[in-house]
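S.K.: starting from these lines, generate the structure:
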Amino acid sequence: MMVMPRKRRKPVAEINVVPYIDVMLVLLIIFMVTAPLITQGVKVDLPKASAEALSEDSKPPLVASVDAEGNYYLNQNTNPDQPISAQEVATLVAAQLQVEPDTPVMVNGDGAVSYNHIVQLMALLQKAGVPSVGLMTDSSEQ
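M.R.: Now for the predicted structure:
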């Protein structure tokens, strides 16, 4: 009987990456689940100095106001001193933005008004198509 010599195997210098891929997929899923939970609370550093005024050459802004009783006003309305409904604010702002899309929109709120009224007005403006809203303040310098 003829004996065949056994072939000697050469050592293989490869890394098995399958376990690493499994770990990376698990980490990816964990980060995808936890990322929205982390971004819900936003850290805000409020400015300690007064804000700069709008430049003179910029377009006059649309100013949506809320008084202490929660009534809405719009400076582009035919009678700006007359309170209007939330739907009228949304309609008038949307119409103005269709005519001039780059018109700045500002929110002017009474100091005694509830924060809820300001947030509702900002949400209303967002639904009307406003890309960004500025908040008006009084100068802190005396």
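S.K.: from here on, just use CA atoms for contacts and neighbour counts.
M.R.: OK.
S.K.: strands along the protein, start to end?
M.R.: 62-66, 72-74, 105-109, 133-135 (DSSP state E).
S.K.: tilt between the first one and strand 105-109?
M.R.: So that's strand 62-66. 20 degrees (axes from the mean of the first three to the mean of the last three C-alpha atoms, to 10 degrees).
S.K.: for the closest residue to Ala90 other than its chain neighbours, what are its contacts?
M.R.: Closest residue to Ala90 apart from its sequence neighbours, by C-alpha to C-alpha, 6 or more residues apart in numbering: Ala128 at 5.3 Å. Contacts for Ala128 (C-alpha atoms under 8 Å, 6 or more residues apart in numbering) come out as Ala90, Thr91, Val93, Ala94.
S.K.: and the gap between the second one and Pro19?
M.R.: When you say that, I think you mean Thr91. According to C-alpha to C-alpha, to the nearest Å, Thr91 and Pro19 sit 58 Å apart.
S.K.: of those two, which one has the most company?
M.R.: Thr91 (13 against 8; other C-alpha atoms under 10 Å).
S.K.: how near is that one to Gly129?
M.R.: In terms of C-alpha to C-alpha, Thr91 sits 10 Å off from Gly129.
S.K.: one more, please, to line up against the first structure:
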Amino acid sequence: MAISSHDAFSASGGGRRRRRRGGRRGALSEINVTPLVDVMLVLLIVFMISAPLLTVGVPVELPKTEAGSMQDQSEPLTVSIRADGSLFVQEEPVAFAGLSPRLRAMAGDTTKPIYVRADGRASYSAVAQVMAALSTSGFSSINLITDTGGPSSGGTPASDKPAG
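M.R.: Model prediction:
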């Protein structure tokens, strides 16, 4: 039995072409994602630019640590300590004597977390006094805010130690 060049498996379909019903094209069911990607990239750029501007307005240089970031909560109470020792609750300056009463009035209850943002050049005694005042006022959730990317607490490899 000989096989001809016009069998059923050839590209030409045996010399006859089949037409779809009515000769119409089928409906295009694909989604064009190019506009979606363009909009998402614009939104990403806008949020990347605006995110650093949404932090609390008291400028302090946070110390660097290796600790990771915490889960964000809605509008936490923030105490900021500048390098010169001046105190701020949220963005308003406050005297050390008025720190506890103002925080108690703002928090309502003492279970709300308090975030302490201290400048890296602020004295240890100023930070310790603020944290002690918060603790004696009944606040049990006191958190220190730091910047990430600081030195590791692990031992240094032998190749990094200075020769001597």
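S.K.: just give the TM-score of the two.
M.R.: Overlay of the two chains. TM-score (TM-score structural alignment, normalised by the length of the first structure): 0.53; 86 aligned residues with a C-alpha RMSD of 1.9 Å.
S.K.: so which of the contacts of Ala128 of the first structure is the most crowded?
M.R.: Val93 (24 neighbours).
S.K.: where along the first structure do the helices fall?
M.R.: With DSSP state H as the criterion, the first structure has helices at 18-38, 86-99, 115-127.
S.K.: Thr78 of the second structure touches Ile114, doesn't it?
M.R.: Yes - Thr78 of the second structure is within contact range of Ile114, at 5.9 Å (criterion: C-alpha atoms under 8 Å).
S.K.: related to what we said a few turns ago, mind putting the strands of the first structure into JSON lines with distance to Met24 of the first structure and mean neighbour count?
M.R.: What follows is these, written out as JSON lines (distance: least, C-alpha to C-alpha, whole Å; neighbours: other C-alpha atoms under 10 Å):
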{"stretch": "strand 62-66", "distance to Met24 of the first structure": "49", "mean neighbour count": "22"}
{"stretch": "strand 72-74", "distance to Met24 of the first structure": "52", "mean neighbour count": "23"}
{"stretch": "strand 105-109", "distance to Met24 of the first structure": "45", "mean neighbour count": "20"}
{"stretch": "strand 133-135", "distance to Met24 of the first structure": "40", "mean neighbour count": "14"}
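S.K.: turn those into CSV, columns for distance to Ile30 of the first structure.
M.R.: Compiled in CSV, those are given as follows (distance: least, C-alpha to C-alpha, whole Å):
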stretch, distance to Ile30 of the first structure
strand 62-66, 42
strand 72-74, 44
strand 105-109, 39
strand 133-135, 34
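S.K.: quick one: which of those strands is nearest Ala49 of the first structure?
M.R.: With distances scored as C-alpha to C-alpha, the stretch of those nearest to Ala49 of the first structure is strand 133-135 (14.8 Å).
S.K.: give me the stretch of the second structure that that closest one matches.
M.R.: Using TM-score structural alignment, strand 133-135 of the first structure corresponds to residues 142-144 of the second structure.
S.K.: list of residues touching that stretch?
M.R.: The contact list for stretch 142-144 of the second structure (C-alpha under 8 Å, 6+ apart) reads Pro113, Ile114, Tyr115, Val116, Arg117, Ala118, Met131, Leu134, Ser135.
S.K.: hmm, try it at 6 Å
M.R.: Pro113, Ile114, Tyr115, Val116 (C-alpha atoms under 6 Å, 6 or more residues apart in numbering).
S.K.: want to throw the helices of the first structure into CSV with distance to Leu135 of the first structure?
M.R.: Listed next are those as CSV, based on distance: least, C-alpha to C-alpha, whole Å:
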stretch, distance to Leu135 of the first structure
helix 18-38, 26
helix 86-99, 16
helix 115-127, 10
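S.K.: which one of those helices lies closest to Asn75 of the first structure?
M.R.: helix 86-99 (10.2 Å).
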